[in-house]
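Student: Let me see the structure of the following:
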Amino acid sequence: MKKTILLLCLTFLTIGCTDHLWNEDQVTSPNRWKAHFRIQDREVPIIFHLDTVPSNIHSFRVIFTDGPSKNQKEIVQQFGDSIRVELDRYRGISLKGVFENQQIKGVYRNQKFTPALEVPFTAQQSNEKRFTPVTKSSTINPTGDWEFVFTTSTTTPNIDLYHKLSQLQLYKTDSTLVGSGYYYQGFEGILTENGFVLSSFSRDQPVLYEATFINANEVEGTLYTALEVIPFRGTKKSNLESTVESSSNGIITLWNLFKAYIAYP
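Tutor: Take a look at the predicted model:
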């Protein structure tokens, strides 16, 4: 056990000392699907892999890929030309679709709300990028830690989601923009002509950020969710603020690992 804890410490120190984020999307995979979820007048692109796994209870697995994060679902049922993916353990959130002309046409359904939320989607096997690159993108590099403030009621059922979406670490690669948020939530997007877009399915629902740069350290934009669409403003934290927060979180994590190391023989 002590060896395991030491390995965790070394891993944390290695990863925690870099701002680099990796994109886990395997664009050339033959099992890669690109879905579009319709929220108002927007098509929210989401990437997932549909794999055959004979050892699974229903022989299939779905893995959603969002920048540096993967969200794996094991309860995937296929009956004839129909497919159902359970997104949570209580089976209150699901994807239901029908295979039609080499596509899946279906509905995202969240029964935790009254009435239940429903978002239509289509998906097809694809090696296309998540977002179509623009001809001329902004020269501003948003790499760093960002804080977003959403203009919404404090009584909205989505308040917990907005809290988890309010802090993002962004990293610009050669061709994409990837992000990491609360509890390993991942994002992928691109720079646009005057801002950036990001999408995610990490919290078991489609989410889309559309942001416009006010300057290099501020943005304003719109957040699209299955429940509602709301405006936001975002501020890039200074290097000092980011360093202080990272150091504080790092010290807490290392202290907890150290206590675990002492506790085990």
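Student: switch to C-alpha atoms for all contacts and neighbour counts from now on
Tutor: Fine.
Student: Helices of the stretch 101-250 of the chain, residue ranges please.
Tutor: Secondary structure of the stretch 101-250 of the chain, counting by DSSP state H, counting those that start in this stretch: helices at 159-164, 239-263.
Student: Could you take the ones you listed and lay them out as CSV, with extra columns for mean neighbour count and distance to I190?
Tutor: Putting these into CSV (neighbours: other CA atoms under 10 Å; distance: least, CA to CA, whole Å) gives the following:
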stretch, mean neighbour count, distance to I190
helix 159-164, 14, 21
helix 239-263, 13, 23
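Student: closest one to Q102 among the ones you listed?
Tutor: Nearest to Q102, of all the helices of the stretch 101-250 of the chain, is helix 159-164, at 33.7 Å by CA to CA.
Student: quick one on the thing from earlier: now the helices of the stretch 101-250 of the chain as CSV including distance to Q26?
Tutor: Below are these laid out as CSV (distance: least, CA to CA, whole Å):
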stretch, distance to Q26
helix 159-164, 26
helix 239-263, 29
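Student: Figure out which of those is closest to K34.
Tutor: Nearest of the helices of the stretch 101-250 of the chain to K34, taken as CA to CA: helix 159-164 at 23.9 Å.
Student: Show residues contacting the closest one.
Tutor: 150, 181-182 (CA atoms under 8 Å, 6 or more residues apart in numbering).
Student: another one to check against the first:
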Amino acid sequence: MKYSIHIFVLTSLAFLLFSCTKSYELESKDAGEHGYEVWQGNFIVQDGVHIPLLFGVEAKEGTRQVRLFSGPELAHWSYWIDRGDSISFQSGLHSEFKGIRQGDKISGIYIDGVRTKQERAKFEVQKVEKQETPFPIITNPSAISPIGTWELNFGQLKDLSDSKELLRYNIDRVQTFDLYRNGNVVIGKAYGAGGIQGFDGVMTSDGFICSSFHHSEPFLIEATFIDENTFDVEITSTTDTYKAIGKRKSQTIEDTEHTESVLRGIYLTLKGFFRW
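Tutor: As a prediction, this is how the structure comes out:
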């Protein structure tokens, strides 16, 4: 009996070790989950550039939550303030959406600032039955697979001696990011200053295009493949345009959180096993 338990434990550990090394597939968050109203549209930033905006609002009376989504990440949650045709909600510590509702459409401004609130962008959204990919899907996307981990090189980083810039999130501090492709859809996570940043989009004929909302900053990311392991990328925010080069670091994506969780489980199992 004792040897049978030993074999069972060791077999379980072997399975856990195998599981902790497998790659994973990212999934985009669904703004309509748990009965949320889905609102989808765009920021309108410098030079009229549109950056997708997606959030869900609790479909109930009284105090309601609003959740802003960015690819596989929940970027922010706040409270939906509805005063007749006027709506507003916070986005991070110092940012806020303010708009006028006309039926199933809302248009307004996105403002930011610790002391002096300044308009960062206009926005327009519409309530929809189901969230959809914000970018048009083309019939002949690039054959290059973006799946894997990439390193970004922005060259000279932005000067943060200006206190206004120091308090804002600057995407040029991102070091690496993971990409996953499912058909024409691209989903990813970026890592660097300010935690994990989610984004999603689609493949294009020569690369991919995606968007992100992180630390109260919307971004449009347009990449063009140079070869299978390199791409040029231009990133547009409400006030800046960043240029960078992406270099492929690996072909697979490791789920770090999953791996750490499994290893922690193995440690506790071994600890209990040897005590036993």
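Student: what sits against the counterpart of Q90 of the second structure in the first structure?
Tutor: Aligned counterpart of Q90 of the second structure in the first structure: E86 (TM-score structural alignment). Neighbour list for E86 of the first structure: 73, 75-76, 92-95 [criterion: CA under 8 Å, 6+ apart].
Student: Of those residues, select the buried ones using a PyMOL command.
Tutor: Applying 16 or more other CA atoms under 10 Å to the contacts of E86 of the first structure leaves a buried subset, and the PyMOL line that selects it is:
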select buried, resi 73+75+76+93+94+95
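Student: List the residues that contact S91 of the second structure.
Tutor: Per CA under 8 Å, 6+ apart, neighbours of S91 of the second structure: 76-78, 97, 216.
Student: Still touching in the first structure? Go through those.
Tutor: Contacts conserved in the first structure for the contacts of S91 of the second structure, using both residues aligned by TM-score structural alignment, their matches' CA atoms under 8 Å: 77, 97, 216.
Student: Pick the one among those closest to F69 of the second structure.
Tutor: The nearest one, if we look at those relative to F69 of the second structure and count by CA to CA, is W77, at 8.9 Å.
Student: picking up where we left off before, emit the ChimeraX select command for whichever of the contacts of helix 159-164 of the first structure are buried.
Tutor: The following ChimeraX line selects those of the contacts of helix 159-164 of the first structure that are buried, judged by 16+ other CA under 10 Å:
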select :150,181
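Student: Spatially central residue (nearest the centroid) of the second structure, please.
Tutor: Centroid-nearest residue in the second structure, with CA atoms, centre = their mean: G198, separated by 1.5 Å.
Student: right, and that residue touches P218 too?
Tutor: No - judged on CA atoms under 8 Å, G198 of the second structure makes no contact with P218 at a distance of 11.2 Å.
Student: R120 of the second structure maps to what in the first structure?
Tutor: Per TM-score structural alignment, R120 of the second structure is aligned with E118.
Student: contact partners of stretch 151-163 of the second structure?
Tutor: Residues outside stretch 151-163 of the second structure that contact it (CA under 8 Å, 6+ apart) are 165-166, 170, 172-177, 242-249.
Student: follow-up on the earlier one: quick one, what contacts the residue nearest to the centre of the second structure?
Tutor: For G198 of the second structure, the contact set (CA under 8 Å, 6+ apart) comprises 70-73, 75, 187-190, 212-214.
Student: what do we get in the first structure for E25 of the second structure?
Tutor: Alignment note (TM-score structural alignment): E25 of the second structure maps to H20 of the first structure.
Student: Going along the chain, name the strands of the stretch 1-150 of the first structure.
Tutor: Ranges of strands within the stretch 1-150 of the first structure are 32-39, 42-52, 60-66, 69-73, 76-79, 82-86, 93-100, 103-110, 117-125, 144-150, based on DSSP state E, counting those that start in this stretch.
Student: Now do the fourth one against strand 82-86, angle only.
Tutor: Relative orientation of strand 69-73 of the first structure and strand 82-86, computed by axes from the mean of the first three to the mean of the last three CA atoms, to 10 degrees: 120 degrees.
Student: again, but for the last one
Tutor: Angular relation of strand 144-150 of the first structure and strand 82-86 on a 0 to 180 degree scale: 100 degrees, by the same axes, to 10 degrees.
Student: what's the neighbour count on L220 of the second structure?
Tutor: By other CA atoms under 10 Å, 21 other residues sit near L220 of the second structure.
Student: And it, what's its match in the first structure?
Tutor: Checking TM-score structural alignment: L220 of the second structure goes with L208.
Student: dump the residue contacts of its match.
Tutor: 44, 197-200, 223-225.
Student: In TSV, list those residues along with neighbour count and distance to H58 of the first structure.
Tutor: Output for the contacts of L208 of the first structure, formatted as TSV (neighbours: other CA atoms under 10 Å; distance: CA to CA, whole Å):
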residue	neighbour count	distance to H58 of the first structure
V44	23	28
V197	20	35
L198	26	32
S199	27	29
S200	26	26
L223	21	35
Y224	19	33
T225	20	30
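Student: among those residues, which recur in the second structure?
Tutor: Shared with the second structure, among these: 44, 197-200, 223-225 (both residues aligned by TM-score structural alignment, their matches' CA under 8 Å).
Student: Aligned against the second structure, show me the partner of L50 of the first structure.
Tutor: Residue pairing (TM-score structural alignment): L50 of the first structure is matched to V57 of the second structure.
Student: With S59 of the first structure instead?
Tutor: Applying TM-score structural alignment, one finds that S59 of the first structure aligns to T63 in the second structure.
Student: residues touching that match, list them.
Tutor: Going by CA under 8 Å, 6+ apart, T63 of the second structure touches 79-81.
Student: Can you classify Y3 of the second structure by secondary structure?
Tutor: helix (DSSP: H, G, I helix; E, B strand; the rest coil).
Student: Between the contacts of L208 of the first structure, which sits nearest A123 of the first structure?
Tutor: Among these, and counting by CA to CA, the member closest to A123 of the first structure is V44, at 11.3 Å.
Student: Please tell me I have it right and the closest one contacts Y209.
Tutor: No - here V44 of the first structure does not reach Y209: they are 9.5 Å apart, not a contact under CA under 8 Å.
Student: which position in the first structure aligns with F199 of the second structure?
Tutor: Under the alignment by TM-score structural alignment, F199 of the second structure pairs with F187 in the first structure.
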